[in-house]
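A.B. asks: here is my input; please provide its structure:
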Amino acid sequence: MNTIPVIAIDGPTASGKGSVAHRVAQTLGGWSVLDSGALYRLTALAALRRGIAADDAWALARTAGSLDVHFHNECIFLEGEDATDAIRQEEVGNMASRIAGYPDLRQALLERQRAFRVAPGLVADGRDMGTIVFPDAPLKVFLVAAPEARAQRRHKQLIDKGISANIDDLLQDLRARDARDMQRAVAPLKPAEDARVLDSSFLTLEQTVQAVLKMWKEISAA
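C.D. replies: This next block holds a predicted model:
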């Protein structure tokens, strides 16, 4: 059994998982962070650039298995190029959501994700961190927020980066992605049986981080 602790943070698109994961890891000191969604987005970005169709499951799995990826702080590099902003484009996010259910692609990324589990600990965010990738994680958080709140956050995120966005279109896309993620046959979006559900609709980032740290403190003291 792997004794390196993992805090798994799962939840729907734009629920704030990534920001919370980074802040929790920083507070705990020296913990690694896995943004699993970035791996699917990077696969989608690489596929779009190479002209690979969204229904070519074999080519997508091969692309996922050979991704030249490097994470540094909160920056993500694909083939040596900073792709941090590129993978947040709506076109990339929509394709990532469409291809994320392919079994061969998920298998290609599974061991790559588990390799992030290094001492002193890992904070992993995604859709199936607590159910599939790290089922033995001592703390599993399922982070939720109302679609309207998530659309507002995503809108602000894009506008702050100078990317034009329509909030009604964002809300529609979020609901469509939620439906795809929850209804897919492989690793559907759902809380693990022992997950703690945390609704951040009316919480600030700092309040959400503190709530997760409180849960971890309780588990560590038990």
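A.B. asks: for the rest of this, base every contact and every neighbour count on C-alpha atoms.
C.D. replies: Fine.
A.B. asks: would you map the helices across the chain?
C.D. replies: All helices of the chain, identified by DSSP state H, fall at 17-28, 36-50, 57-65, 90-99, 103-114, 147-160, 167-183, 205-221.
A.B. asks: indicate which one of these is closest to residue 140.
C.D. replies: Across the helices of the chain, residue 140 has its closest neighbour in helix 205-221 (9.5 Å, Cα to Cα).
A.B. asks: let's see this one next, to set against the first:
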Amino acid sequence: MNIITIDGPAGAGKSTVSKELARRLGYTYLDTGAMYRAVAWAAWQKGLDAGDEKALSKLCNNLRLGFRGDHILVNGKDVSSLIRTPEMDRLSSAVSRVAVVREYLTRMQRDLGRQGQLVAEGRDMGTVVFPQAAHKIFLTASAEERARRRKRQLENQGEEVAYEEILAQIKARDKADSTRSIAPLQAAPDCIVVDSSDLTAEEVLEKILYEIRDRNVSSGMTHS
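C.D. replies: Presented below is the predicted three-dimensional model:
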């Protein structure tokens, strides 16, 4: 399966690395986290409870998700900037624990994966969605470093949030993601673990590319 999966906790640098990896390899980039955020946003727009499985099932049956480059669309509306808020962080974690939402998005992600040459970023790409992927990366970093990165990101967006509050949110999200009963966040047994705590994005990218090329040589595979 000509797919590269990049899983890991929030703030580990998955998006930056995944986008650039896809660009360098000429692959399609799939941001599955944005898909969960988009469902969360759609549920929030309708005033739905994030744990109401029946209501979320109906929502998913009538939802049209799409991509336009790096932008994600909900029923034709570009919601890319609307889903990148602390509130959507919280709601997306909640809806991701609902079975019907995961089933709906997993089917969609696998359909996209059939096209091949895909870099899929998320939390269960290598363990659940694409267990037969050619290369699986688990990108992580300390909670403290991820909180610092998130604080800088919010400041660049004009938002001022205390570091301690962000750190608490990240630790709570980590616990929720790793202990949920459906597709918990965990490293696949055959993945490459990369800790980005003390690495730049370019250093992480070079490490991943080296590992991919090394495995390709060992298995007799090559990328065009």
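A.B. asks: what's the TM-score here?
C.D. replies: Scored against TM-score structural alignment, normalised by the length of structure 1, the superposed chains reach a TM-score of 0.93; 218 aligned residues with a Cα RMSD of 1.4 Å.
A.B. asks: how much space between residue 148 of structure 1 and residue 52 of structure 1?
C.D. replies: When Cα to Cα, to the nearest Å is applied, the distance between residue 148 of structure 1 and residue 52 of structure 1 equals 33 Å.
A.B. asks: whoops, I mixed them up, residue 80 of structure 1
C.D. replies: Using Cα to Cα, one gets 21 Å for the distance from residue 80 of structure 1 to residue 52 of structure 1.
A.B. asks: more neighbours, those two?
C.D. replies: residue 52 (16 against 10; other Cα atoms under 10 Å).
A.B. asks: map the more buried one onto structure 2.
C.D. replies: Under the alignment (TM-score structural alignment), residue 52 of structure 1 pairs with residue 48 of structure 2.
A.B. asks: before we move on, what about residue 9 of structure 1?
C.D. replies: Aligned against structure 2 by TM-score structural alignment, residue 9 of structure 1 finds its counterpart in residue 6.
A.B. asks: wait, residue 163 of structure 2 touches residue 151, no?
C.D. replies: Yes. At 6.4 Å, residue 163 of structure 2 counts as touching residue 151 under the criterion of Cα atoms under 8 Å.
A.B. asks: hmm, back to that, roughly how far apart are the match of residue 52 of structure 1 and residue 54 of structure 2?
C.D. replies: Between residue 48 of structure 2 and residue 54 of structure 2 the distance is 10 Å, computed by Cα to Cα.
A.B. asks: residue 186 of structure 2 contacts residue 179, correct?
C.D. replies: No. Contact criterion Cα under 8 Å: residue 186 of structure 2 and residue 179 do not qualify, at 9.5 Å.
A.B. asks: residue 176 of structure 1: how many residues sit nearby?
C.D. replies: For residue 176 of structure 1, the neighbour count with other Cα under 10 Å is 13.
A.B. asks: oh sorry, the question was meant for residue 115 of structure 2
C.D. replies: Neighbour count for residue 115 of structure 2, taken as other Cα under 10 Å: 12.
A.B. asks: tell me how many other residues crowd the counterpart of residue 173 of structure 2 in structure 1.
C.D. replies: Aligned by TM-score structural alignment, residue 173 of structure 2 pairs with residue 177 of structure 1. The tally of other residues near residue 177 of structure 1 (other Cα under 10 Å) stands at 19.
A.B. asks: list the residues that contact residue 177 of structure 1.
C.D. replies: 13, 94, 97 (Cα atoms under 8 Å, 6 or more residues apart in numbering).
A.B. asks: quick revisit: more neighbours, residue 163 and residue 151 of structure 2?
C.D. replies: Between residue 163 of structure 2 and residue 151, counted using other Cα under 10 Å, residue 151 has the larger neighbour count: 21 against 16.
A.B. asks: so what's the alignment partner in structure 1 of that one up against?
C.D. replies: Alignment note (TM-score structural alignment): residue 151 of structure 2 maps to residue 155 of structure 1. Neighbouring residues of residue 155 of structure 1 by Cα under 8 Å, 6+ apart: 165-167, 170.
A.B. asks: can you put those residues in TSV and add distance to residue 142 of structure 1?
C.D. replies: Shown next, in TSV, are the contacts of residue 155 of structure 1 (distance: Cα to Cα, whole Å):
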residue	distance to residue 142 of structure 1
165	27
166	27
167	25
170	22
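A.B. asks: buried subset of those residues as a PyMOL selection?
C.D. replies: Command for PyMOL, covering only those of these found buried under the criterion 16 or more other Cα atoms under 10 Å:
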select buried, resi 167+170
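A.B. asks: which one of the contacts of residue 155 of structure 1 is nearest residue 27 of structure 1?
C.D. replies: Of the contacts of residue 155 of structure 1, the one sitting nearest to residue 27 of structure 1 (Cα to Cα) turns out to be residue 170, at 31.3 Å.
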